[in-house]
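everything below, folded, please.
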Amino acid sequence: MRIGELSRRTGVSQRSLRYYEEQRLLTPTRLPNGYRDYDERTVTTVQRIQILLSAGLGTAAVAEILPCVVDDTVVLAGSCPELIDGLAQERRRIDAAIDGLIAARDILDSLVGRPLHRQDAPAR
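A predicted model of the protein is given here:
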């Protein structure tokens, strides 16, 4: 399939698909006319890339993880155990960022006269 069809089927822009290729996340074949040609499995690969990017991972981490995904999910249970520590570290980084944002929101709330811990906000 050509890039336009892959874009339609995945909801990912052609520009992003080209970027994924630059980052070596996708490796389409080239037709004699220079057009990219993607096989059917690429749809699943793009969906996996989207999930991993939405988890806050960069394309370098995604490139390491993709070969470890062996089924229809993105769960790494048992495969590539060497990645688990790095993913745990990334989770700690995200937790720290969330804590920093909550602290900033609390300060902002206090500046506008709201209580530091809003009743409608979920506890952390």
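
only C-alpha atoms for contact and neighbour calcs from this point on.
OK.

now the helix of greatest length in the chain: buried residues?
In the chain, taking DSSP state H as the definition, the longest helix is helix 84-111. Residues of helix 84-111 classed as buried: D106 (neighbour count, 16 or more other C-alpha atoms under 10 Å).

then stretch 38-49?
Result for stretch 38-49 [16+ other C-alpha under 10 Å]: buried residues 38, 42-43, 45-49.

those helices in the chain, which residues are they?
With DSSP H as the criterion, the chain has helices at 3-10, 14-22, 41-54, 59-65, 84-111.

and for comparison, fold this next one:
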Amino acid sequence: MRIGELARRTGVTTRALRYYEEQNLLTAERSASGQRHYAETAVDRIHLIRQLYAAGLSSKTIAELTPCVIDGKATPELLQRLAAERDHLDRHIADLAQTRDKLDSVIDGASSNMQTGAPCPRDASA
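Have a look, this model is predicted:
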């Protein structure tokens, strides 16, 4: 498939797809006229790349990890790196959950203040 179709099917801009190629995250065959042509598997690869980016991984890390994730080829060092990335994600998830819980507490407290007519501390100084 050509770059425009891949962009449409994945919701990624053509600019982003070119960037993924530059970062060695994605490969394309070139036609005689220089047009990019991608395999059908590129759709799944793009979804994986976007998930890994969303998880906070850098393009360099993604490039290092995708052979293991996609092809199942892993050295002991790569498995350790995957475990370290997973541990990083676990810590990030725990931090996000703690932040969410704090926000819930603030929201609940603000709701109670609104119901009783008591001002929030910030409103009291205004």
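
give me the neighbour count for T10 of structure 1.
Residues lying near T10 of structure 1 (other C-alpha atoms under 10 Å) number 16.

so who does it touch?
Taking C-alpha atoms under 8 Å, 6 or more residues apart in numbering, we find T10 of structure 1 in contact with 43, 46-47.

which residues touch D95 of structure 2?
Counting by C-alpha under 8 Å, 6+ apart, there are no residues that D95 of structure 2 touches.

tell me which residue of structure 1 lines up with it.
Residue pairing (TM-score structural alignment): D95 of structure 2 is matched to A96 of structure 1.

quick check: the residue nearest the centre of structure 2 vs D95 of structure 2, distance?
Closest to where the C-alpha atoms of structure 2 average out (C-alpha atoms, centre = their mean) is A54, at 1.3 Å. To D95 of structure 2, A54 of structure 2 is 16 Å away according to C-alpha to C-alpha, to the nearest Å.

how far off centre is the longest helix of structure 1?
Taking C-alpha atoms, centre = their mean, to the nearest Å, the mean C-alpha location of helix 84-111 of structure 1 is offset from the chain mean by 18 Å.

what do you get for stretch 29-46 of structure 1?
Per C-alpha atoms, centre = their mean, the centroid offset for stretch 29-46 of structure 1 relative to its chain is 21 Å.

quick one: end-to-end distance for it.
End-to-end span of stretch 29-46 of structure 1 (C-alpha to C-alpha): 16 Å.

rewinding a little: output the contacts of T10 of structure 1 in CSV; the columns should cover distance to C80 of structure 1.
Listed next are these as CSV, based on distance: C-alpha to C-alpha, whole Å:
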residue, distance to C80 of structure 1
V43, 23
V46, 20
Q47, 20
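
coming back round to it: how far away is the residue nearest to the centre of structure 2 from C68 of structure 2?
A54 of structure 2 is 19 Å from C68 of structure 2, by C-alpha to C-alpha.

what is the burial count for L25 of structure 2?
L25 of structure 2: 21 surrounding residues under other C-alpha under 10 Å.

how much space between the nearest residue to it once chain neighbours are set aside and L52 of structure 2?
Leaving aside its chain neighbours, L25 of structure 2 sits nearest to A63 (5.4 Å; criterion: C-alpha to C-alpha, 6 or more residues apart in numbering). Separation of A63 of structure 2 from L52 of structure 2 (C-alpha to C-alpha): 10 Å.
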